[in-house]
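>>> Sharing a model prediction with you, sequence too.
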Amino acid sequence: MPITSVTKDPEKVTLTVVADFAVPVTRLWDAYVDPRQIEKFWGPPQWPATFTRHDVAPGGRSDYYMTGPDGEESHGYWKFLTVTDGESFEVEDGFATNDGEPKTDMPSMRMTFSFEATPQGSRLTTITYFNSAEELEKLLAMGMQEGMTAAMGQIDDILADLTSYAASLATSHQLLSDTKVRISRIIRGSVEQIWKAHHEPALLRRWLKGPDGWEMSDCQVATTPGEHYRYAWRQEGGNAGFALIGELLAAEPPYRAVTTESMEGAPGPATLNELTLAPVSEGTLLTFVITYDNAEMRDMILDTGMVSGMEASYARLESEVLGS
């Protein structure tokens, strides 16, 4: 059990949890930044978590839900108030409805997570600030302390599983719901470099080339919300081709962009694509959360080999753009 102390301070209206780990600070930090890892321990064992959004950046947000043994869902959110990469972050933590809206009949809290090196590895100090003594007692009565203890008891296994963590450097996908898919890839470069490579036409043409034997024939980039983009490809020396089009809905450089996307000329609704970039010890964790209209559409597109195609593009990004 990594927890070494739990201290309730009725005067300051805080709950402080200290936990020690036999891994470097960078490894512990990465476990909290990567949605694939934090969802393995944030919820108690009987209530595993699923993160549908996880933007670890100032002004960012996380949306998650925990699923109970009977299928009941409990939703929550974080609003990131401050982030110091590799050292600390502060969030507003609250309960949410199934639509992700804050629950007005439940209290929200402020939480700080501080990471520091120790002779044995690393220490995480979590301080929860409550709005009143009554709220503190209410949430403790609901089992908050026991839930945190049970959840953090799972972290050691995640931190020790370095083999699967290293394997996750390649592009992978997880099904988050009937309509949501999360695509993840660690790219060996800075957040700023990866953002630039996604938003400068000259760089995009170097790595987003499409299938072997194809070339990018059009690269119209959207940089301001409300603008539209168009990426087109054609066979080298031929006329066959296709294009992806969409609108930039939100942009928070260099951490997050939200777009719609559809195949030009194809029937059916567009997908919603949420790109998030976060610094980790190996480089930058790139996360795409794609929302489809239905499960059939989701599975049909995944079956085209989309993930392997994305891996080829990201490998090209590393070798031909970041490695040059």
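Arrived safely.
>>> When you work out contacts or count neighbours from here on, use the C-alpha atoms and nothing else.
Will do.
>>> mind checking the end-to-end distance for stretch 137-147?
Across stretch 137-147, the terminal residues are separated by 15 Å (CA to CA, to the nearest Å).
>>> what sits up against that stretch?
With CA atoms under 8 Å, 6 or more residues apart in numbering as the test, stretch 137-147 has contacts from 43, 44.
>>> Kindly recompute the last result at 7 Å.
Applying CA atoms under 7 Å, 6 or more residues apart in numbering, the external contacts of stretch 137-147 come out as residue 44.
>>> so how far is that stretch from its chain's centroid?
Distance, stretch centre to chain centre, for stretch 137-147: 27 Å (CA atoms, centre = their mean, to the nearest Å).
>>> repeat for stretch 281-296
Chain-centre distance of stretch 281-296: 8 Å, with CA atoms, centre = their mean.
>>> Stretch 163-183 too?
In terms of CA atoms, centre = their mean, the centre of stretch 163-183 is set 11 Å apart from its chain centre.
>>> Kindly report the same for stretch 52-68.
7 Å.
>>> Okay, now that stretch: how far is its last residue from its first?
Start and end residues of stretch 52-68 are separated by 17 Å (CA to CA).
>>> ok, and for that stretch, which residues are buried?
52-58, 60-68 (16 or more other CA atoms under 10 Å).
>>> Which residues lie in contact with residue 219 in this structure?
201, 230, 231, 232.
>>> Around the last one, count how many other residues there are.
Read it as residue 232. Using other CA atoms under 10 Å, residue 232 has 19 other residues around it.
>>> okay, pairing it with this:
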Amino acid sequence: MNSHLQFDFTVNKSDNTINVKREFAAELALVWAAWTQPELLDLWWAPKPYHTRTKSMDFRPGGRWHYSMIGPNKEVHWCMAEYHSVEPGRGFTGLDAFCDEAGNINAAFPRSLWTIQFIDQGDSTLVEIKIKYQQLADLEKIIEMGFREGFTAALQNLDQYIAAQFKLRQQMRTDTRARVCTYLNFPGNTEEAFRFYQSVFRKEFVAPGIQRFGQLPTEPGQPPIAETVRDMVLHVELPITANHILMGTDAPKEMGFTVTAGNNMHISIEPETREEAKRLFNELSAGGNISMPLQDMFWGAYFGSFTDRYGINWMVNCLAK
């Protein structure tokens, strides 16, 4: 986490609450999406070395998010969030609990009411979180279980991966000419795959070449990149036939990813104008499933992603203002 960003964590035993204020160096739309879309929540919600896997999510009043936290030894802990209210772009409330795989609440652990508000600060977003327990003993039990440390680490996951991923993409894309790329995700063998593609197409990687997680500077107060991830590929681009670009990244399990056939490849369209980006996004996504609505992103692009009605994954990424 950037040391200049606000982060306050306080415990108030007089009303059995935990109060957190956490600022993110991203626009409101992106931060809201990260808290409300299962594909993004699965990337950061669990503190390392755990990772989150959503079973189902219905983000609306009366809906539920049913998910598991999976540990390094494959142990599985099931959780449930029951949404009470939702104000798009502003906040939501919900009741949190431990449960089993079928969604039955585990009464041995205390439940908590979460109230989360999002405050637009222009280039950054402040998230204010109030977590209330019924009894002081419940609050103390959660604190004793290491909630502060675990939640702090989880919030840092969001900073670390998203900022790193798109910082390097912006460095490697210096003009706004239209192009179409194919974006590939691998579970840890991106370099092996791209060395193979390079030998076949006999082309050089786009400068500055293979970028690795370990090359990223760590902000003060931010946890270092895990040793098992440091040498993995953060981003690489290779021109192939007719200058079509293959882009690739490692999506390691240490960061909460599960790469499977179907989520490992996207067609990435980079139009010259925002108008064309909007047209392509709206027409291609009709009847499909939008994973991230088209919106201005903090790395300077007008970006959205979706799976079309035929099951094909797309990204639209426009750098024009």
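Thanks, I have it. These numbers come from a predicted model, not from an experiment.
>>> Spell out the residue ranges of the helices in the stretch 201-321 of structure 2.
227-230, 274-285 (DSSP state H, counting those that start in this stretch).
>>> Which residue lies nearest the spatial centre of structure 2?
With distances taken as CA atoms, centre = their mean, the residue of structure 2 nearest its centroid is residue 40 (3.6 Å).
>>> After alignment, which residue of structure 1 pairs with that one?
Aligned by TM-score structural alignment, residue 40 of structure 2 pairs with residue 37 of structure 1.
>>> sec struct for that match, please.
Look at residue 37 of structure 1: counting by DSSP: H, G, I helix; E, B strand; the rest coil, its state is helix.
>>> tell me the contacts of it?
If you count contacts by CA under 7 Å, 6+ apart, residue 37 of structure 1 has them with residue 31.
>>> ok, so what distance separates it from residue 279 of structure 1?
From residue 37 of structure 1 across to residue 279 of structure 1, the span is 15 Å (CA to CA).
>>> Likewise for residue 14 of structure 1?
For residue 14 of structure 1 relative to residue 279 of structure 1 (CA to CA), the value is 30 Å.
>>> higher neighbour count, these two?
Between residue 14 of structure 1 and residue 279, counting by other CA under 10 Å, residue 279 is the more crowded of the two (25 against 21).
>>> Would you mind measuring from the more buried one to residue 192 of structure 1?
From residue 279 of structure 1 across to residue 192 of structure 1, the span is 10 Å (CA to CA).
>>> same deal with residue 14 of structure 1?
As for residue 14 of structure 1, its distance to residue 192 of structure 1 is 37 Å (criterion: CA to CA).
>>> for residue 37 of structure 1, same thing?
Applying CA to CA to residue 37 of structure 1 and residue 192 of structure 1 gives a distance of 23 Å.
>>> Quick check: which element contains residue 47 of structure 2?
For residue 47 of structure 2, there is no enclosing helix or strand under DSSP states H and E.
>>> now, among the contacts of residue 219 of structure 1, which is nearest to residue 94 of structure 1?
Closest approach between the contacts of residue 219 of structure 1 and residue 94 of structure 1, by CA to CA: residue 230, at 38.4 Å.
>>> Please tell me I have it right and residue 32 of structure 1 contacts residue 38.
Yes - with contact defined as CA atoms under 7 Å, residue 32 of structure 1 counts as touching residue 38 (5.2 Å).
>>> Where does the helix or strand encompassing residue 10 of structure 2 end up in structure 1?
In this assignment (DSSP H and E), residue 10 of structure 2 forms part of strand 7-12. Here strand 7-12 of structure 2 aligns to structure 1 at residues 4-9, judged by TM-score structural alignment.
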